[in-house]
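Undergrad: Provided below are the primary sequence and the corresponding predicted coordinates.
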Amino acid sequence: MVDWSGGNDRGAAPKKDAIWAGVNRGGVAEDPVYLRNRQVAETWLTNLLSQERAAGRRVLAGFDFPFGYPAGFARALTGSDNPIDLWHWFEERLADTPTDNNRFELAGQINCAVGHGRGPFWFTPHGKQVEGLPPNKKDYVNPFSEKRQSETLAKGAFTCWQMGGAGAVGGQVFTGLPVLARLRRQFAAAVWPFDELNRDVALVEIWPSLTVGDPPEGMIKDAWQVAEVARQIAALPVDRLARMLDVQASEEGWIFGLGFEEELTAPPLRNDCFALPPGVHWTPVDEALAMLRDRLGPVTPTASVSLGDALDHIAATDIVAKRDNPPLPNTAVDGYGFSGGRAAGAHSLPLIEGRAAAGDAPGAVPDGFAIRVLTGAALPDGVDTVVLQEDVVRDGDSIRFSGPVKQGANTRKAGEDVRASEVIVTAGRRLTAADLALLAATGVSEVTVRKALKVGVLSTGDELVEPGQTANDGQIFDANRPMLLGLIRRFGHEAIDLGRAPDDREALRNRFDAASAEVDVILTSGGASAGDEDHVSALLQEAGAMSLWRIAIKPGRPLALGLWRGVPVFGLPGNPVAAMVCTLVFARPAMGVLAGAGWSEPQGFDVPAAFTKRKKAGRREYLRARMRDGKAEVFASEGSGRISGLSWAEGLVELPEPAAEISPGDMVRFIPYGSFGV
C-alpha cells in the first residue's frame, strides 16, 4: 500500500508528506518503507513487483490517489470514456524530476482546452501565476461534477480538481498516473475496477483515512496508515476480498473498502465468534438473539445504481436530498395570488395579464395587484398569499372577495417538506416505491446500495428424495429446501439452491467448499445435532469453527452455528416445523445484519386467546396460530411433525419462558407472518 506525493524530493531522512509504502507478505507486516521522491519510488516498486512475480506470488498494490475523474472528463480531454486513455495522456505530457514538475502548467493547459481557462482545476502556490489556472475558487467554474460518486460517499474525501493545499490530491493524480501507466504496461497489471482481476499484479485505489485513524505517538502518520491498510487487507479471507472488489465503476474508479469500513476496522469473524460462555448448556432465546446481533456485521458489497433499478435494494449509506422540496414557494390550489393577508370585509384587486401555471418560470406581481395561479405553480415575486377561486368573483380585469384571508394562505413554502442536504433515507433501509418518489422529487438520480445477500440452502440426509421422484420405504420428500428457499426470497435475499447432500462427510465437505465461494451465508437443515450422522455439526467442529447452541425454545433446540472458510453457516433442525420457526426467529434477523439492513424485531400484538394451554417453565414456546373474530386460535396439535399446521397458520403465538396456564380470553402475544416479512 503506497501513500503518494506530488511534491519535490524530501531528502534522505524519513519525513512526513513524503512517499511511504506498507508491505504485508503472508500475513506478516514489514516496517514501512520511506521513498524520498517519485523516481526512487518507481524504481523500488519495479524491483518489488519483479521479485514477487519471480517468487510466484501475486501482488495487490494500492495507491492513495484517484484512478479516474468525474464522468465526462476523460472524453472531453481524450475523446474516449476509457480512463486508461487518460493515464496515457498524462504520461505523454507530464515532465517530472526529483526537484520539479509541470503539473500546475499542465492543469492550466487543460483548463484552457475544456473550461475556458476557469476550471475544472484550481489552486496555485503563493506567488505563482499560471495561465488558465485560478489561484483559488473565487473565480472558479467547473464544467464537470465537483466529486466522483465514491468521493461523495467517503466523508472528508477531497475533490481531484484541487491541485494543492492541505489534503489536496490533484497533484498526486497528475504525478501518479504516469507511473501507474508504466507499471501497468511492464507487468501486464490489472487495474481495479476497470479490468478483470485475473493477473499476477493488481492496482487498486485506496484512501487510508477511510479506515485508519491517528498513529501511535512518535510515528509518522503516512507510514502508520499504509502499514495499517496493508494489515487490514491482508487479514481478509480471499472470498471477502473478492466481494469487496466486486464493484462497478468503469469510468470514475472507486475507493477500495468504501462501504466496508466497519468490516475493515473491526476484527473479522473469528472461528469462535459463535462460542457460548463456559458452562452454558441451555441458551435463553433473548441471549441467543443478542449474541447474534452483536457478533455479526454486513458482508455484502456495494454498487451504484440508477433510481429506476434501486427498488428493494438496501441503502448502503445515508442518502441526502440534492434540492429542496418544493424547490420554490408554490400554490396549493387554483385561485388568485397577491401579497399580504386581508382583514375582514370586502376587497378588490386589479389583475395583471397572464397567469402562473405549474412549470412556468416565476414572474413578478406589483404590490396591490393579483394574478391568476394554478395548483403547483411557483409563486411569482410579490405573491405570498392565494385565495381560492371559489371564493372570488371576477369582474373583468379585477377580482372581488371577502376577508379575512391570512397571509400565506393556500401556499407551500420552499423546502417545507424536505431541505437540500437533509438525510431522507438512512443506511440500511430497504428502498420502497415511496422512497423512490422522495428521492426523485429531491433530485437524487443514483444511489449506492448493497447487493443482495446470497443465501445458499442445502438439505442433508440419505432419507430425502425430491418431490416427484419415487420414495422408497424409509424415505421422505424434501420439504425443507423449497420452504427455506421461499422464505429467503420473501426476506428480500437471493436464494441459491445448493441441492441435497448425502450422509457422507467428504461429500458434504465438498459442498461446503464450493458453496463458500458462491454465497454469503449457508443454511442447512438436518445434521445439526450430535448424533453419528450429524455431519454438519461434525464438520464445523472439525474446522474449529462450530458451536452447538441448545436453545431453550420449542419447537427447535439444536442450532449449529459456525464458519466455513469465513462464511457463516446456520445448521437448522431437520424437522420442518422447527426449521421454519428457527429461521424466522434466529436466521431472519441475523441475515438482515449480514445483508446490511441491520437488526429487526418482529412486531407482535397482544390479543385475546381462543385456546386453553398449560405450559411448563423453562422454554419459550411458539404455537402455530391464526386470528379469527379478534382472537388467536392455535393449531390443534403441537406435534412438530405436523407440517400442515404451518400452512394452516397465519403467524405464531409466542409464550415466554415462565410457567403459565392460559384460558380463553387471556392476553397472548401474536406475531403475524407478515411481521417476519413473509
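TA: Structure received.

Undergrad: contacts and neighbour counts: CA atoms only from here.
TA: Will do.

Undergrad: does residue 554 really touch residue 620, like I thought?
TA: Yes - counting by CA atoms under 8 Å, residue 620 is a contact partner of residue 554 at 6.2 Å.

Undergrad: looking at those two, which has the bigger crowd around it?
TA: residue 620 (21 against 18; other CA atoms under 10 Å).

Undergrad: list the buried residues for the lengthiest strand in the chain?
TA: Criterion DSSP state E: the longest strand present in the chain is strand 342-356. Residues of strand 342-356 classed as buried by neighbour count (16 or more other CA atoms under 10 Å): 342, 348-351, 355-356.

Undergrad: want to throw those residues into TSV with distance to residue 514?
TA: TSV is the format used below for those (distance: CA to CA, whole Å):
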residue	distance to residue 514
342	77
348	82
349	80
350	80
351	77
355	68
356	65
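
Undergrad: I'd like the next helix or strand past the longest strand of the chain.
TA: Per DSSP states H and E, the first helix or strand lying C-terminal to strand 342-356 is strand 370-373.

Undergrad: tell me the contacts of residue 428?
TA: 314-317, 596-598 (CA atoms under 8 Å, 6 or more residues apart in numbering).

Undergrad: helix/strand/coil for the closest residue to it other than its chain neighbours?
TA: Distances taken as CA to CA, 6 or more residues apart in numbering place residue 597 nearest to residue 428, at 3.9 Å, with adjacent residues excluded. With DSSP: H, G, I helix; E, B strand; the rest coil as the basis, residue 597 sits in coil.

Undergrad: tell me the contacts of residue 597?
TA: Residue 597 sits in contact with 314-315, 427-430, where contact means CA under 8 Å, 6+ apart.

Undergrad: and of those residues, the nearest to residue 298?
TA: Proximity of the contacts of residue 597 to residue 298 (CA to CA) peaks at residue 428, which lies at 9.8 Å.

Undergrad: so that closest one: helix, strand or coil?
TA: Assignment for residue 428 (three-state DSSP): coil.

Undergrad: dropping in the other structure now:
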Amino acid sequence: MSACGCTGNNLRPVDEAIEELLGRIPALPPVERVALGDALGRVLAEPLRAPFAVPAWDNSAMDGYALRAADLPAGGGSLPLAGRIPAGDGAQQVLAAGHAVRIFTGAPLPPGADSVVAQEQCRVEEGRVWLPAVSGGEHVRRCGEELAAGAPVLAAGQRLRAQELGLLASFGVARVAVYRRLRVGLLSSGNELREPGEPLQPGQIYNANRYSLAALLTGLGLEVHDYEIMADELAASRDALSLAASEWDLLITSGGVSVGEEDHLKQAIRELGQLHLWRLAIQPGKPLAFGEVGGKPWLGLPGNPAAALITALVVARPFLLRAQGCREVMAQPLRLPAGFAWPRANPRRQYLRARLEQHGGQQRVCLHPQQGSAMLASACWADGLAVVEVGQTLAPGEAVDYLPFSALLG
C-alpha cells in the first residue's frame, strides 16, 4: 500500500501527467500471428522489409503502345505492330527494332522497349500505329521505383490501417505478427446509474459512460470487458477492483474519483496497490487519477460524461496506445484562427468542444455554447476540441490549437 503525493490543491499539468503515464507502461502484450484480414487496427510487432523490388519489373503505367524512343522520328511517325501484351503476361520476347507493341496498364515492358505512349495519342491503321514524338522513359514504372528489395517498409509499433494491409498483401504476406489486444476491464461507479431500458427512479440517471468509453476503447483496438456497476461503498469498490485486476491487463473506471464522501475508489486503490497521481490542471476532467492494483495499471476517469470522454481521449489514449506497442501516440493539433473570444485566463488547460466553420471565406474554430462537464450533446455537435492553454486569452482570429476527433478516435 502507498499514498501518492496528490493531496492538497496542487494540480498536475496535463503534459506532465501524460509523461508520467507513458513512463509507467507495463510489459507489452505477447505477440501473435493473425490472418491479414483480421489485422486491421492491430499493432505490428516486427519490422517489415521489402522481400522484392516494387515494381518487380519495368511495366506500363497506362494502356498504350510500347517502343524504343530512338526508333521514332523527332516529329513522330508510324511503326509496325509486333503483337500485344496484357497484364499478367510474361513479355519474354525481345521487341524487334523499329516496332511497337500494344500494351496494357501493369503489363511488363518487353526487353528492348523503354517508353510507352498513351493509346489516346495514337492511331492504328492496317497493322501500323502512328505515334507522336516521345521522350525515353515516358509512362514507364521502373523496377524498384517505389521500393528497392530489402528497403524498410513498416516499422514495429505501427498501427495497421487499410493502406498498410494493402501494402502487406502486395508482398504476399498472409499472416502478420502483431501484439495481442490489450484486455481492459471497464467499471462504472455510482449508485445513481441505471442501464438504458430500465425505468428511472427519482435521482437516477442512465449510464452513458459505459457505452461511450467501451466504444472509444474498442476503436483504439482494445478488448473490453464491461463489469457490472460498482456500488458507492469502499468494500464493494475494493472487491470489484481486486477481481478485475486478477482477470485483465488494465483497469479503467468512471466516477468515484472526486472529493465527495461517496467517492471511494482512491481509498480502495491505496489499500490494494498504489495511487500515482490525482487531479489534473485540465477542464473538464480535473479529478482524473492513475495508479495500480495488484500490479495492473488503473485509470480513474471522472464520472461526468463529457469529462470522462475528453480525459479518455486526451490523457488515457496515449497511454493505452503505447501499452499496445504503438510508437506514435500523440495526436498533433492543427493551428487555426479562433472563431470565438476567450477573455478570461484560466488556471487549467481548457479542452473545448468545437468545430470548423467558414466565416468570411476563412475556416475558423467555433465553440458550442454549452461546455459543461456533463454535456454530451455538445460533443456530438463538435468535430474536435479547441485547446486553450493555462493563462491564455484569445481574441477572434488569433491562432488556437485544434484537435480533430478524427485524430483522436482511432
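TA: On my side now, so go ahead. The model shown is predicted, which means the values in this text are computed figures rather than measured ones.

Undergrad: which residue in structure 2 aligns with the residue nearest to residue 428 of structure 1?
TA: Here residue 597 of structure 1 is matched to residue 326 in structure 2, going by TM-score structural alignment.

Undergrad: what's the answer for residue 632 of structure 1, then?
TA: Using TM-score structural alignment, residue 632 of structure 1 sits opposite residue 365 in structure 2.

Undergrad: give me the residues contacting the strand or helix carrying that match.
TA: Using DSSP H and E, residue 365 of structure 2 sits in strand 362-367. Residues outside strand 362-367 of structure 2 that contact it (CA under 8 Å, 6+ apart) are 336-340, 352-358, 386, 397, 400, 402.

Undergrad: then stretch 402-410 of structure 2?
TA: Against stretch 402-410 of structure 2 from outside (CA under 8 Å, 6+ apart): 216, 219-220, 313-314, 317, 331-336, 365, 383-387.

Undergrad: out of those, list just those in strands.
TA: 334-336, 365, 384-387.

Undergrad: all the strands of the stretch 551-678 of structure 1, residue numbers only.
TA: For the stretch 551-678 of structure 1, the strands defined by DSSP state E, counting those that start in this stretch cover 553-554, 558-564, 567-572, 605-608, 613-615, 620-628, 631-634, 651-655, 660-662, 667-672.

Undergrad: how many degrees apart are the longest one and strand 667-672 in direction?
TA: Read that as strand 620-628 of structure 1. 80 degrees (axes from the mean of the first three to the mean of the last three CA atoms, to 10 degrees).

Undergrad: which of the residues in strand 620-628 of structure 1 are buried?
TA: 620-627.

Undergrad: contacting residues around the closest residue to residue 656 of structure 1 other than its chain neighbours?
TA: Of all residues not flanking residue 656 of structure 1 in the chain, residue 620 sits nearest, at 4.9 Å (CA to CA, 6+ apart). Residue 620 of structure 1 makes contact with 284-285, 552-554, 654-657 under the criterion CA under 8 Å, 6+ apart.

Undergrad: so which of those residues is the closest to residue 637 of structure 1?
TA: Taking CA to CA as the measure, residue 554 is the one of the contacts of residue 620 of structure 1 closest to residue 637 of structure 1, at 13.4 Å.

Undergrad: one step back: could you save the contacts of residue 428 of structure 1 as JSON lines and add columns showing distance to residue 338 of structure 1?
TA: As requested, those are exported to JSON lines (distance: CA to CA, whole Å):
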{"residue": "314", "distance to residue 338 of structure 1": "46"}
{"residue": "315", "distance to residue 338 of structure 1": "43"}
{"residue": "316", "distance to residue 338 of structure 1": "46"}
{"residue": "317", "distance to residue 338 of structure 1": "43"}
{"residue": "596", "distance to residue 338 of structure 1": "51"}
{"residue": "597", "distance to residue 338 of structure 1": "49"}
{"residue": "598", "distance to residue 338 of structure 1": "50"}
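
Undergrad: of those residues, which pair is most distant in space?
TA: So, the contacts of residue 428 of structure 1 by CA to CA: farthest apart are 317 and 598, at 12.4 Å.

Undergrad: you'd agree residue 60 of structure 2 is up against residue 138?
TA: No - between residue 60 of structure 2 and residue 138 no contact is recorded; they are 9.3 Å apart, counting by CA under 8 Å.

Undergrad: what do those two both touch?
TA: residue 116.

Undergrad: onto which residues of structure 1 does stretch 210-222 of structure 2 map?
TA: With TM-score structural alignment as the criterion, stretch 210-222 of structure 2 aligns to 481-493.

Undergrad: how about that stretch: buried residues?
TA: In stretch 481-493 of structure 1, counting by 16+ other CA under 10 Å, buried: 481, 484-485, 487-488, 491-493.

Undergrad: with stretch 521-536 of structure 1 instead?
TA: Neighbour-count burial for stretch 521-536 of structure 1, with 16+ other CA under 10 Å as criterion, is recorded at 521-529, 533-536.

Undergrad: got JSON lines for the residues you listed, with secondary structure too?
TA: Shown next, in JSON lines, are the buried residues of stretch 521-536 of structure 1 (three-state DSSP):
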{"residue": "521", "secondary structure": "strand"}
{"residue": "522", "secondary structure": "strand"}
{"residue": "523", "secondary structure": "strand"}
{"residue": "524", "secondary structure": "strand"}
{"residue": "525", "secondary structure": "strand"}
{"residue": "526", "secondary structure": "coil"}
{"residue": "527", "secondary structure": "coil"}
{"residue": "528", "secondary structure": "coil"}
{"residue": "529", "secondary structure": "coil"}
{"residue": "533", "secondary structure": "coil"}
{"residue": "534", "secondary structure": "coil"}
{"residue": "535", "secondary structure": "helix"}
{"residue": "536", "secondary structure": "helix"}
